[in-house]
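Q: Turn this into a structure:
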Amino acid sequence: MAPTPENDAQLAGAALGLSENGLIAVAWAGFTLAACFVGLRCYARITDTHRLYADDYCMLAALFFLGTNAVLQTLQAESLYYVVYASVGLRPMEGLLDEGNIYVRYQFAIIALFWTIVWSVKASFLVLYWRLFDGLKADRRILLGVAAFTVAAYIGCWFASVWTCHPPSTYFDFGQCTKPIDVEGSVISISYSTAIDIFTDFLIMALPIRMIRNLQVNAKQKAGLAGIFSVGLIIIAVALVRLSQIVTHARADPVGLAVWGLVESSIAVVVGSLPPLKAFMTRTLARTMNRSKGASGGNSRVKYNNFDPQEEQSLSKSQARVGAIPLEDRSLNGSQDYHTKSVEGQIVRERDYY
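A: Now for the predicted structure:
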């Protein structure tokens, strides 16, 4: 029986306003958006440094898992909506068991992929900070501790997913995980995994704080750098919305769970692609302005704040920047190669990897 305007009212949650095709569209729209940002990130890196680094490969892995998740969500959509519609009498009950078994098998893989995508983005930030902390032994020790905790949290999310059924061996038997303890366990699982996700994001964002505090730059520059390293707040905000939308409907709104899982994982990949793009866009804008001035017959040598790019030799050590991000040499005393550029009228000493 196909849903009609008269019996649509029996539906609840996201299924009431989102069709099967709509859910599939959400999955692929999120993947397409994320692919554009990851592609731009890789283009920026290759343009600037002629190579990709480990954090870029983490983001490529996240995009691969996101694409795989979109495929599985597409394959699962028919059985998902069959279960939802059958629960309110809009599909024959005879096929519920078979479709339900298909649904739960896909669901386990989709949940596992969701956490793998989000944690791949976290890994990208951790690898990036490892390079930035080159020569800073104390900061690297702290980073290793955070990384170990993050890995343990990822494993914990897998166990939390399994223990939504009691006993766990009944997880793949549709209809066997509807006991009161299972419903309660599902809410606890979603709440725990979201809380640990948010907590690890805060830990990762806190890693560069000491480095930023030690920079010998003005407050505005420090605020800009802190903003770049705080983009994880966007992911946290989406995770909180996801939790608020599904925590009271862990069993009754599987479509809502699917939608918000797709939204959060897609946004996580987009946000994880942002940090390297700031410097690239800044340099692109500067080059465009230089070309515009040259074409109009003006002085093609850009000059801001009474600073001439040709005065590179007189640049002090405290004016060094990493990829247009001010980083104090005293805090980053590694052995990487540097090269200088003129960006918006200021000399930039840039690490080849950023």
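
Q: For the rest of this, base every contact and every neighbour count on C-alpha atoms.
A: OK.

Q: Quick one: residues contacting the nearest residue to residue 81 once chain neighbours are set aside.
A: Closest residue to residue 81 apart from its sequence neighbours, by C-alpha to C-alpha, 6 or more residues apart in numbering: residue 20 at 6.6 Å. Residue 20 is in contact with 77-78, 81, counting by C-alpha atoms under 8 Å, 6 or more residues apart in numbering.

Q: Here is the second sequence; please produce its structure so I can put it next to the first one:
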Amino acid sequence: MANINGTITVLAPPDGYVVDLENPKTQYVVESYTVVAVEMTFCFLFLLQRLYTKIVIMKKFQLEDGVVIFAWFFCMGTQICGLLGLAHGAIGRHAWEISIEKYAFYSRIILAAPLLYAIGTAAAKISLALFYRRLNPNKVFQGFVWFTLFVCLAAYTAIFFSLLFACKPIAASWDPLLLALPTTVCLNRGGIYLAQAVIGIVTDVLLLALPVPTVLKLQMPNKQKLGLVGIFGVGSITIVTSIVRLIILLPSLTTADQTWVIGEGFLWIYVEANLLIMCCCLSTLRRFFKHFAPRLIGEYSSGSNSKSHERGFSRNHAQRTFGSGGAKRTLDTLMNTKNEDNGIPLSSFDDMDKSGGKIATKAKNMGRDSDSEEAILFERSVQVTYENRDDQSMSGGGPARGYEGTQSHQPKVWTERRAPHAH
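A: The predicted model follows:
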């Protein structure tokens, strides 16, 4: 403690430093407000995009969507804590130019922000893991997904309670006067912050690596496949921010002027917290742009050709055997994963009524396309060529018993027009 012109401060100023309590030196104040204003806006827009896509376009609000909203609230709470510290002059200033009352406020901020951030970070990463569950039913892949989810949940739960009960009594975590008492015992909170940064890097790497093998095996053009890998690669930005934050954190552990160095640390927390939420919302971008601006994602075709291509027909319209190739794993715009047999689900040829050369083919009920809500009429034509052999008896001077001749018929065309479902 030091008494500077009647003001009690936690630290005494270094020799030769002129203390100015009215106009103290500051750092990263303007930068912090700018980053928060820009990134919070983008983060909120990304979240609105995800919710609009899932609720309005897809009409599916799933568990991971609720978890993302939960994560957003806590990440916003972390940033609000930092902004309050800046507004009250408790962050980004030297400790010897902050009164003991402001330092007590700083202590509360520095306790609340990491607790909120641990919850928000864990929720964001759990949301990604929940989404990954639907990418691939392979048991090995599912095992890695659940392992990553468990690591995120367990690690950040441990961080949360370690920070909450770092001091005995607990009030010493936010009351600097209690820290001076000989009976107060505190853990090395700097080490906990260091562990939190390392855990963030490890879990980011796990979440980045998980979907790549599945995306590379998708049955889609290489251009779209690279685009999907790029979307997941955006998540690597959070790895960079975690590493930068760790580099900044290391020297701050050995300095007593915490209120000064924490300004830069909070700056990178603002960046990382918003990027976490935006990365969680990237998975719906393709569906969103497919609905509003399909050309931006390479959806140039229209009409029946486009619909046929989406169901597995090649662009050159090469002939295919119905049901050939087996079930293929597809990723429906990174949101609905499904197994589907390429080809048109016709009734068997035994259902044909060959009398008179007519075809009575019944179209089986097909799953609704994800865009059926948009009232798009689509038409599918299947060309079926068959042979009809007349079986005549030998009686009456007719031809010999058996199949003597083959009567070829022109190809018939089976057409289905489906109207949009009424809502």
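
Q: Can you show me the helices along the stretch 151-300 of the first structure?
A: 180-206, 209-213, 219-228, 232-246, 254-272, 275-295 (DSSP state H, counting those that start in this stretch).

Q: returning to that earlier point: and the contacts of residue 20 of the first structure, which of them are in strands?
A: Judged by DSSP state E, the subset of the contacts of residue 20 of the first structure located in strands is empty.

Q: Please type out the ChimeraX selection for whichever of these turn out to be buried.
A: Provided next is the ChimeraX selection string for whichever of those are buried by 16 or more other C-alpha atoms under 10 Å:
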select :77,81
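
Q: looking at the helices of the stretch 151-300 of the first structure, which is buried most?
A: Greatest average neighbour count among those goes to helix 254-272 (a mean of 23), per mean count of other C-alpha atoms under 10 Å.

Q: In the second structure, what stretch matches that one?
A: The aligned range for helix 254-272 of the first structure in the second structure is 262-280, by TM-score structural alignment.

Q: Alignment lookup: residue 129 of the second structure to the first structure.
A: Using TM-score structural alignment, the equivalent of residue 129 of the second structure in the first structure is residue 126.

Q: and its match, how many neighbours?
A: 21 (other C-alpha atoms under 10 Å).

Q: Residue 206 of the first structure versus that one, what's the distance?
A: Separation of residue 126 of the first structure from residue 206 of the first structure (C-alpha to C-alpha, to the nearest Å): 11 Å.

Q: now residue 269 of the first structure
A: 20 Å.

Q: Tell me who's in contact with the closest residue to residue 383 of the second structure other than its chain neighbours.
A: Spatially, and ignoring its direct neighbours in sequence, residue 383 of the second structure is nearest to residue 413 (4.9 Å; C-alpha to C-alpha, 6+ apart). Shown in contact with residue 413 of the second structure (C-alpha under 8 Å, 6+ apart): 381-384.

Q: what about residue 413 of the second structure, distance to residue 381 of the second structure?
A: 6 Å.

Q: The first structure: which residue goes with residue 194 of the second structure?
A: Aligned partner of residue 194 of the second structure by TM-score structural alignment: residue 191.

Q: shouldn't that match be in contact with residue 247?
A: Yes: here residue 191 of the first structure reaches residue 247: they are 7.0 Å apart, a contact under C-alpha atoms under 8 Å.

Q: Let me have the contacts of residue 20 of the first structure in a markdown table, adding distance to residue 339 of the first structure as columns.
A: Compiled in a markdown table, the contacts of residue 20 of the first structure are given as follows (distance: C-alpha to C-alpha, whole Å):
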| residue | distance to residue 339 of the first structure |
| --- | --- |
| 77 | 51 |
| 78 | 55 |
| 81 | 56 |
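
Q: Looking at the contacts of residue 20 of the first structure, which is nearest residue 104 of the first structure?
A: Using C-alpha to C-alpha, residue 77 comes nearest to residue 104 of the first structure of the contacts of residue 20 of the first structure, at 11.6 Å.

Q: What sits closest to the closest one if chain neighbours are left out?
A: residue 20 (6.0 Å).

Q: if I look at the one you found, how far off is residue 104 of the first structure?
A: 17 Å.

Q: now do residue 197 of the first structure
A: 23 Å.

Q: do residue 113 of the first structure as well
A: Residue 113 of the first structure is 14 Å from residue 104 of the first structure, where distance means C-alpha to C-alpha.

Q: The two: which has the busier surroundings?
A: Counted by other C-alpha under 10 Å, residue 113 of the first structure and residue 104 do not tie: residue 113 has more neighbours, with 22 against 19.

Q: The more buried one maps to what in the second structure?
A: When the second structure is aligned by TM-score structural alignment, residue 113 of the first structure is paired with residue 116.

Q: My understanding was that that match contacts residue 78; is that so?
A: Yes: at 5.6 Å, residue 116 of the second structure counts as touching residue 78 under the criterion of C-alpha under 8 Å.

Q: one step back: so how much does the match of helix 254-272 of the first structure differ from the first structure once superposed?
A: On superposition with the first structure, the mean distance recorded for stretch 262-280 of the second structure (mean C-alpha distance after the TM-score superposition for the first structure) is 1.9 Å.
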